[in-house]
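[1] What follows is a predicted structure for the sequence shown.
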Amino acid sequence: MHKVAFLPGDGIGQDLKEIVKLFRDKIDEKYSFSLELNELPIGGNAIDSFGDPLPADTLKECRNSDAVLLIAVGGPKWDNNPPNLRPEAGLLKIRKSLDVFCNIRPIKLSKHLTHLSCLKCETVDKGLDIVILRELTEGLYFGEPRGIYTQPDGSKVAINTMSYSSTTIEKFAKIGFNLASSRRKNLTSIDKANVLENSRLWREVVENLSKSYPEIRLNHLYVDNAALQMIYDPNQFDVIITENLFGDILSDEGAALVGSLGLLPSASIGDKKPFLYEPVHGSAPSIAGKNLANPIATIFSIALMFRLSFEREDIALDLENAVEKVLEMKIGTADLKMKNTVGTKEFANEVLKNL
């Protein structure tokens, strides 16, 4: 029995939790692989029940699990809360507490969904398959000193510090090289080495590390050019590695290439398990409880969990292929603008039939 800390969270997270249970049962039946889903509070629901977006018991159970699967947190009900009592605070805290440092964001567009992309059909006629890796623990978001200070003349100055250690860069970049080795052997490192000392160190460390991976084609791009190239010719990319701020921005640009946040999973991994898995989409309170949520990102997050935490590539591929078969039949939730529009449960059941 494999223990999964299951955090449905808020909004459509409550709708999608039933879908997760259906897939747990099907996977147990088909592969004799048992998951113990331990449902735990986080986010707004946890604030309402316990006065804390990440209760101590939730964190304890997460640390004692083999993997953590989170759906979504947040909603307008809690928008005016102080920062430490907002649902998102629970998400930030769990990432930090689990010591995850690498966010993995697959940007994958099915050839049956190219009509959703913001790009011309001829640019993405065969779909997209990119993976963006973002470093999570250093850089501008965490550097010290930081703050807003009042000067003697009464004016204010804001300070943020961008810092990176060579140790962190190398540890993170190794994940990118290893992932590229298992894919198309093409790695792009994104920085701003023409301006920032941080990026010069980043490029130096990545370049030196590349000598240990002679089979990998390494390319360096400045972040502004990378943003342009992702629109101009996204299929040139295989695996992308970049620092925290650049990764935050570029991974959202990648989501725009796909056309629906309901399609994208993510994983946050560290030196040791448990790893954290979550769909990219938010809690979408406006459609909660209406059987409208797209379950694909959740299904793909489950697939990532089997691939990275349980090393069951066969189950991961079967899940992804089952989704592809349903899309091939032009069946999809409303956001996918398919010929046959169905609800959350109906789409999930079609995937289960094809698993």
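    Here it is on my side, so go on.
[2] switch to C-alpha atoms for all contacts and neighbour counts from now on
    Noted.
[3] For the stretch 51-200 of the chain, which segments count as strands?
    Using DSSP state E, counting those that start in this stretch, the strands of the stretch 51-200 of the chain run over 67-72, 100-109, 128-135, 143-150, 156-161, 186-191.
[4] can you put those in JSON lines and add mean neighbour count?
    Shown next, in JSON lines, are the strands of the stretch 51-200 of the chain (neighbours: other CA atoms under 10 Å):
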{"stretch": "strand 67-72", "mean neighbour count": "26"}
{"stretch": "strand 100-109", "mean neighbour count": "23"}
{"stretch": "strand 128-135", "mean neighbour count": "23"}
{"stretch": "strand 143-150", "mean neighbour count": "12"}
{"stretch": "strand 156-161", "mean neighbour count": "11"}
{"stretch": "strand 186-191", "mean neighbour count": "24"}
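[5] also this one, for the comparison:
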Amino acid sequence: MLRTIVKQNTAIRSLATFASPDSVLPKKYGGRYTVTLIPGDGAGQEITDSVKKIFKSQNVPIDWEVVEVSGVESETGKSHGVDEAVESLKRNKVGLKGILYTPSDNSHKSLNVALRKELDIYASLVLIKNIPGVKGIYDGIDFALVRENTEGEYSGLEHQSYPGVVESLKIMTRFKSERIAKFAFDFAKKNNRKLVTAIHKANIMKLGDGLFRQTVKDVGQDYQGIGVNDLIVDNASMQAVAKPQQFDVLVTPNLYGSILSNIGAALIGGPGLVPGANFGREYAVFEPGCRHVGLDIKGKNTANPTAMILSAAMLLRHLGLNQDADIISKATYDVIADGKIRTKDIGGSSSTTEFTDAIIEKLA
């Protein structure tokens, strides 16, 4: 158990070195940091409340600047709050965020994507790892998924050229492919990972995905001791459910990373267990790695807050508050390993509040 905790903590602790502390980390006032908090839609309010409660119990030196942003609100025509969130993040540099709902009709764009594009938060990091006490489909799963956040299929450039005919532009650039590749190899180097795998569909999209694949391989030549290979995305999906233990670091364009993060979540026990973070040159936003909104469980006090709590621990390490991060992470893992208090998604009947209180009791 301890070995697992230490390994996961080590894998996350060095993330602050991906960008200059002068440009990314917020200023400390009176020994405290101000962090933007975007609860999000669905179960977001409940799981971010868990984090706030845990941090308060530990006297973690964080003050929250809460900004309400909602895709549900935007669907009803009300203000969705993205502009306010952007301004808050520009001030604070660091945020904790729930998932925002994206309406399926063609008049509303994803607020999650809009936020990342506005601040150029280009790198998504998702950690897919077995958690002791939760029976996954396989044992020995431990890989990182690095996803480009700002282009590819999520460029958002599409139009109807003729009734019934839609043209969508997938934008791939060498600059952004190189940038995300360097992020992936830097992560691998700092966290003793040995292999980076580029995920693509270059057999069909020979120019766009071909550029991505070749750029990753080119960048890999500068990182001695770290291997580089590639997999077509459909094969990668099959390999993920057949032998996920072979993966170490995967680097992907936007859409493929979204698919593989969901597969990874299913392998280890569900979306409520997967922490994540998003990084740019100036800003860092931490959120659950598997982006499920949970509209169906909103207000029912049944959501699993583990992914949000572990994402918040990543935030603490980013700020250099390693001791607080380690204590909170260990308490969370201990509650899950004990098996007495667990939420419905991992085979229990405990509420979000009961799970949160059990963590706080471990911290006492």
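    Thanks, I have it. As the structure is a computational prediction, the values presented were derived from the model and not from experiment.
[6] And for L207 of structure 2, the neighbour number?
    As a burial measure, L207 of structure 2 scores 12 neighbours (other CA atoms under 10 Å).
[7] Please render the strands of the stretch 51-200 of structure 1 as JSON lines that adds distance to T298 of structure 1 to the earlier fields.
    Below are the strands of the stretch 51-200 of structure 1 laid out as JSON lines (distance: least, CA to CA, whole Å):
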{"stretch": "strand 67-72", "distance to T298 of structure 1": "7"}
{"stretch": "strand 100-109", "distance to T298 of structure 1": "13"}
{"stretch": "strand 128-135", "distance to T298 of structure 1": "17"}
{"stretch": "strand 143-150", "distance to T298 of structure 1": "33"}
{"stretch": "strand 156-161", "distance to T298 of structure 1": "35"}
{"stretch": "strand 186-191", "distance to T298 of structure 1": "27"}
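[8] Quick check: closest non-adjacent residue to G74 of structure 1.
    P87 (5.1 Å; CA to CA, 6 or more residues apart in numbering).
[9] Pick out the residue closest to the middle of structure 1.
    Centroid-nearest residue in structure 1, with CA atoms, centre = their mean: S266, separated by 2.2 Å.
[10] follow-up on the earlier one: for the residue nearest to G74 of structure 1, list the residues it contacts.
    I42, G43, G44, I47, P53, V73, G74, G75, W78 (CA atoms under 8 Å, 6 or more residues apart in numbering).
[11] rewinding a little: quick one: closest of the strands of the stretch 51-200 of structure 1 to D28 of structure 1.
    Closest approach to D28 of structure 1 among the strands of the stretch 51-200 of structure 1 (CA to CA): strand 67-72, 16.6 Å.
[12] That closest one aligns to what range in structure 2?
    Alignment of strand 67-72 of structure 1 against structure 2: residues 94-99, by TM-score structural alignment.
[13] Can you give the contact residues for the matching stretch?
    24-26, 35-42, 44-45, 48, 89, 112, 283-288, 291-293, 308, 311-312, 315.
[14] In structure 1, what residue corresponds to D41 of structure 2?
    Aligned by TM-score structural alignment, D41 of structure 2 pairs with D10 of structure 1.
[15] typo on my end, it should be P271 of structure 2
    Under the alignment (TM-score structural alignment), P271 of structure 2 pairs with L261 of structure 1.
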